[in-house]
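> for reference, the sequence and a predicted model appear below.
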Amino acid sequence: MSLMLPSESATARSVVGVAADLFAALRGESAVLPRAESVVLVVIDGLGAISLRAHAGHARALTGGMTKRDVAHSVFPSTTAAALTSIVTGVWPGEHGLIGYRVLDPERDVLVNQLSGWESDGLDPFTWQPVPTIFERAAEHGHRSFAVGIAAYATSGFTRATLRGAEFVAATTPAERVAAAYDLAQRHPGSLVYCYLPEVDKAGHKHGIDSPEWVAALEGVDAALSVRTPPGVGVLVTSDHGMVDVPASRQIVLEEEHLAGIRHVGGEPRMLHLYLAPDAEADAVVARVRADLEGAADVITRDEAIGRGFFGPTVTPVAASRMGDMLAVSRGAWAVYDGTAPDQRGRGMVGQHGALTPEERQVPVIRLGAFAR
């Protein structure tokens, strides 16, 4: 089987290490960042390093001082619930347990949405995601924390699972969010400020990464980050994942006959979690799905994925229990859909992510303010 994690140098950074870098910079003990009076972590959702460089003319503030070293790799799956949680907890998905978009709640044998379904699916943010956040750890060391985002996210289950310990501050536009983050960092020395910008991701999903709408969203974020950084404030700009455009001709739909022996289809179209029926012949189902998706997706078992370190070096029993018995990881610009699902809204997405391509896993890590080289 040819599927493997993309080769990365031994010194390649991971988004999992961002939290530790910021803490060390506040103490003046970081090996990669200079000391800063306060730190701001800006996460531009959905902005891959490859797509950013391809559109450098529309993002001069972000790419002006960007070097080949200013890149990190995201986690697997390369999707928001998994990657954002890794950024703000400093651990891999195999530890924090958010291992996809929709996954199994094994106690109830139902699929749950780990991004937007916390309330409707009955998830407790404090037990479903038990790992302390960067903000909770900051408080233990006497540092005040803030999370600047869109008002609609202020009390969501995902926010309570991943941003707990931070004081939430709502602002409408990217420019207003960045301005609020910089102001908080300046007024509260020693603070840790998180600033979330989802506009690029939303435009990519709806219109694609080469669309005028995506470019406009990138320009808006770049303009927001072009303002002067307050003295002594270190700013680290990164992303949770990139994305690829999936044309309609590369959208594979699994109908009922393809899903025989499978009781649940979770994950997302570029990284499906497939859960076997209790009476299914596992080897036969895996072989059939591999044949059905040959050339479009690689199909591996849960044990193979864990053994190869896809979800990180450590996988807890809880995280493993949420994973599919097999995973379908899309190649190139393919996506795979459950044709039996009543909700087919995902079929309208152009830009997608979740798999292992460099476009999805390589993200920028850009240093501004007191962190600038």
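Perfect, thanks for sending it.
> make it CA atoms for all contacts and neighbour counts henceforth
OK.
> show me where the stretch 101-250 of the chain has its strands.
Counting by DSSP state E, counting those that start in this stretch, the stretch 101-250 of the chain has strands at residues 102-105, 110-113, 145-149, 167-170, 192-197, 233-238, 244-245.
> to W214, which of those lies closest?
For the strands of the stretch 101-250 of the chain, proximity to W214 was assessed by CA to CA; strand 244-245 is nearest, at 11.7 Å.
> now the strands for the stretch 251-373 of the chain?
Applying DSSP E, counting those that start in this stretch to the stretch 251-373 of the chain gives strands spanning 251-254, 262-268, 271-276, 297-301, 326-330, 335-338, 351-352, 362-364, 366-369.
> quick check: which of those is buried the most?
strand 362-364 (a mean of 30; mean count of other CA atoms under 10 Å).
> quick one: list the elements packing against that strand.
Using 3 or more CA pairs under 8 Å, 6 or more residues apart in numbering; DSSP states H and E as the contact criterion, the secondary-structure elements in contact with strand 362-364 are helix 49-54, strand 71-73, strand 233-238.
> quick one: which of these is nearest A12?
Each of the helices and strands packed on strand 362-364 has some distance to A12 by CA to CA; the shortest is strand 71-73, at 6.4 Å.
> so F146 sits against R177, correct?
No: with contacts counted by CA atoms under 8 Å, F146 stays clear of R177, the gap being 11.6 Å.
> more crowded one of those two?
Summary of the neighbour comparison: F146 and R177, criterion other CA atoms under 10 Å, with R177 having more neighbours (25 against 22).
> for K68, see how far away the more buried one is.
For R177, the distance to K68 under the criterion CA to CA, to the nearest Å works out to 28 Å.
> quick one: secondary structure of A19?
For A19, the secondary-structure state derived from DSSP: H, G, I helix; E, B strand; the rest coil is helix.
> neighbours around H205, how many?
Around H205 sit 22 other residues, with neighbours defined as other CA under 10 Å.
> can you list the strands of the stretch 101-250 of the chain in CSV and add distance to F371?
As requested, the strands of the stretch 101-250 of the chain are arranged in CSV below (distance: least, CA to CA, whole Å):
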stretch, distance to F371
strand 102-105, 37
strand 110-113, 36
strand 145-149, 19
strand 167-170, 24
strand 192-197, 14
strand 233-238, 5
strand 244-245, 30
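> included below, for side-by-side comparison, is a second structure:
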Amino acid sequence: MLPPESSAARSVAGVADDMFAALRGESGVLPRAESVVLVLIDGLGAISLRAHAGHARALTTGMAKKDVAHSVFPSTTAAALTTLLTGVWPGQHGLVGYRVLDPSRGILVNQLTGWEAEGLDPATWQASPTVFERAAAEGRPTFAVGVAAYAGSGFTRATLRGAEFVAAQTPAERVAAAYDLAERHPGSLVYCYLPEADKAGHRYGVDSGHWVAALEEIDAALSRRVPPGVGVLVTSDHGMVDVPAHRQVVLEAEHLEGVALVGGEPRMLHLYLDPDADAEAVSSRLTADLDGLADVGTRRTAIDAGLFGPVVTSAAASRIGDVLVVSRNNHAVYDGTAHDQRNRGMIGQHGGLTPEERQVPLLRFGVFAR
């Protein structure tokens, strides 16, 4: 199991506090701003952005080596986006993966899309205060600009609590709406969500024409003028890697002996064991089976290494797999015994520890620009 970055590395967990400090004029990192806009480009890694700089001139002009941050582990939307919008690590907010165990019921739950169908309460399953609740407590206007389909979802209610949701269709319309809200409401905190690159990457791959077209559309949206007095931070929750078919590693029944449930996602599996299975033994066996393809470790190893953050609550720990399987390079590990194999067709993937997945841009515009 690979170690986390040093505590001195910039992290997406610090973005929330940076925004509040800038609004108060108390930041040692950012200039004071009348209002702040946080733009989240889902799925845009810093390495991929630099590799396609010619298609993203508004984003990359003036981008320095230091204009990056590290995402969390696992490098997946449920975990990382919640960290950005609460300011705490997955070990504290509890969204420790894509599909995880609900220990009270012994079932796997999808923390992006399964809130309603799988009976998760957004207020208790994710109990950490959001940045919007914190801003509202200071009397600040708060807004979240996103896709209309997400307005009432359980994940939205878990991560955007306290914000007034504003729907807009295209990236350009969402950015325009966010900037307008920030200008019309001094002292406000505005969030703007752009999922287009992530969707294109999953379906077609990061080096595809579809992904480049999505990046160009986002870049054009962010080329508009920032209103006076408004500070804009542009970042992402994670990057991704392309997984070709010959890099798909399939675990069959003999590999999964002692495993009751397989959660997570192919780049970072949570394995939940039978009551009588020994985690160290299963970990050792899979380490040999996946030699050179994935890192394997126990829950205790990962927590002790700080992979889920400096604090891991008992609730969060109970959702982490007994054994974790983290794919190396551009491999992905699949449960060959699962009935639903639709994710085998996904090209762009994330969840692991590679720089492509964990290094994200952290760009400054408006009054924040250098």
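Perfect, I can see it now. Values in this document were obtained by computation on a predicted structure and should not be read as measured data.
> before we move on, back to that, out of the strands of the stretch 251-373 of structure 1, which gets nearest to T172 of structure 1?
Proximity to T172 of structure 1 (CA to CA) singles out strand 366-369 among those, at 22.5 Å.
> tell me roughly how far the closest one lies from structure 2 on average.
For strand 366-369 of structure 1, the mean deviation from structure 2 after alignment is 0.4 Å (mean CA distance after the TM-score superposition for structure 1).
> show me what that strand is packed up against.
Counting by 3+ CA pairs under 8 Å, 6+ apart, strand 366-369 of structure 1 packs on strand 233-238.
> for the strand it packs on, grab the matching residue range in structure 2.
Mapped onto structure 2 using TM-score structural alignment, strand 233-238 of structure 1 spans residues 230-235.
> ok, A172 of structure 2 - contacts?
With contacts taken as CA atoms under 8 Å, 6 or more residues apart in numbering, A172 of structure 2 has the following neighbours: 217-218, 220-222.
> can you lay out these as JSON lines showing distance to S314 of structure 2 and neighbour count?
Rendered in JSON lines, the data for the contacts of A172 of structure 2 read as follows (distance: CA to CA, whole Å; neighbours: other CA atoms under 10 Å):
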{"residue": "E217", "distance to S314 of structure 2": "43", "neighbour count": "18"}
{"residue": "I218", "distance to S314 of structure 2": "40", "neighbour count": "23"}
{"residue": "A220", "distance to S314 of structure 2": "44", "neighbour count": "17"}
{"residue": "A221", "distance to S314 of structure 2": "42", "neighbour count": "18"}
{"residue": "L222", "distance to S314 of structure 2": "41", "neighbour count": "22"}
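> and those as TSV, adding distance to V72 of structure 2?
Formatted as TSV, the entries for the contacts of A172 of structure 2 read as follows, by distance: CA to CA, whole Å:
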residue	distance to V72 of structure 2
E217	27
I218	24
A220	28
A221	27
L222	25
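> of all those, which comes closest to L30 of structure 2?
L30 of structure 2 has its nearest neighbour among the contacts of A172 of structure 2 in L222, at 19.6 Å by CA to CA.
> next, the contact list for the residue lying farthest from the centre of structure 1, please.
In terms of distance from the mean C-alpha position of structure 1, D279 ranks first, at 34.3 Å (CA atoms, centre = their mean). Each residue near D279 of structure 1 by CA under 8 Å, 6+ apart is listed here: G261.
> try 10 Å this time
Contact analysis of D279 of structure 1 by CA atoms under 10 Å, 6 or more residues apart in numbering lists 261-262.
> neighbours of the aligned residue in structure 1 for H185 of structure 2, just the number please.
In structure 1, H185 of structure 2 lines up with H188, judged by TM-score structural alignment. Counted with other CA under 10 Å, the neighbours of H188 of structure 1 add up to 15.
> what do you get for the one 4 residues further on?
By the other CA under 10 Å criterion, the neighbourhood of L192 of structure 1 contains 29 residues.
> what's the answer for A277 of structure 2, then?
When neighbours are defined as other CA under 10 Å, A277 of structure 2 has 15 of them.
> can you give me the distance of it to S283 of structure 2?
From A277 of structure 2 across to S283 of structure 2, the span is 11 Å (CA to CA).
> shared neighbours of these two, anything?
Here A277 of structure 2 and S283 share the contacting residues D322, scored by CA under 10 Å, 6+ apart.
> residues contacting A180 of structure 1?
A180 of structure 1 sits in contact with 147-149, 169-171, 174, 186, 193, 195, where contact means CA under 10 Å, 6+ apart.
> now do E268 of structure 1
Residues counted as contacts of E268 of structure 1 (CA under 10 Å, 6+ apart) are 77, 79, 100-103, 328-329, 335-338, 346, 352-355.
> in structure 2, which of those residues remain in contact?
For the contacts of E268 of structure 1, the aligned pairs still in contact in structure 2 (both residues aligned by TM-score structural alignment, their matches' CA atoms under 10 Å) are 77, 79, 100-103, 328-329, 335-338, 346, 352-355.
> residue boundaries of the helices in the stretch 1-150 of structure 1?
18-27, 49-54, 60-63, 80-89, 93-96, 125-128, 134-140 (DSSP state H, counting those that start in this stretch).
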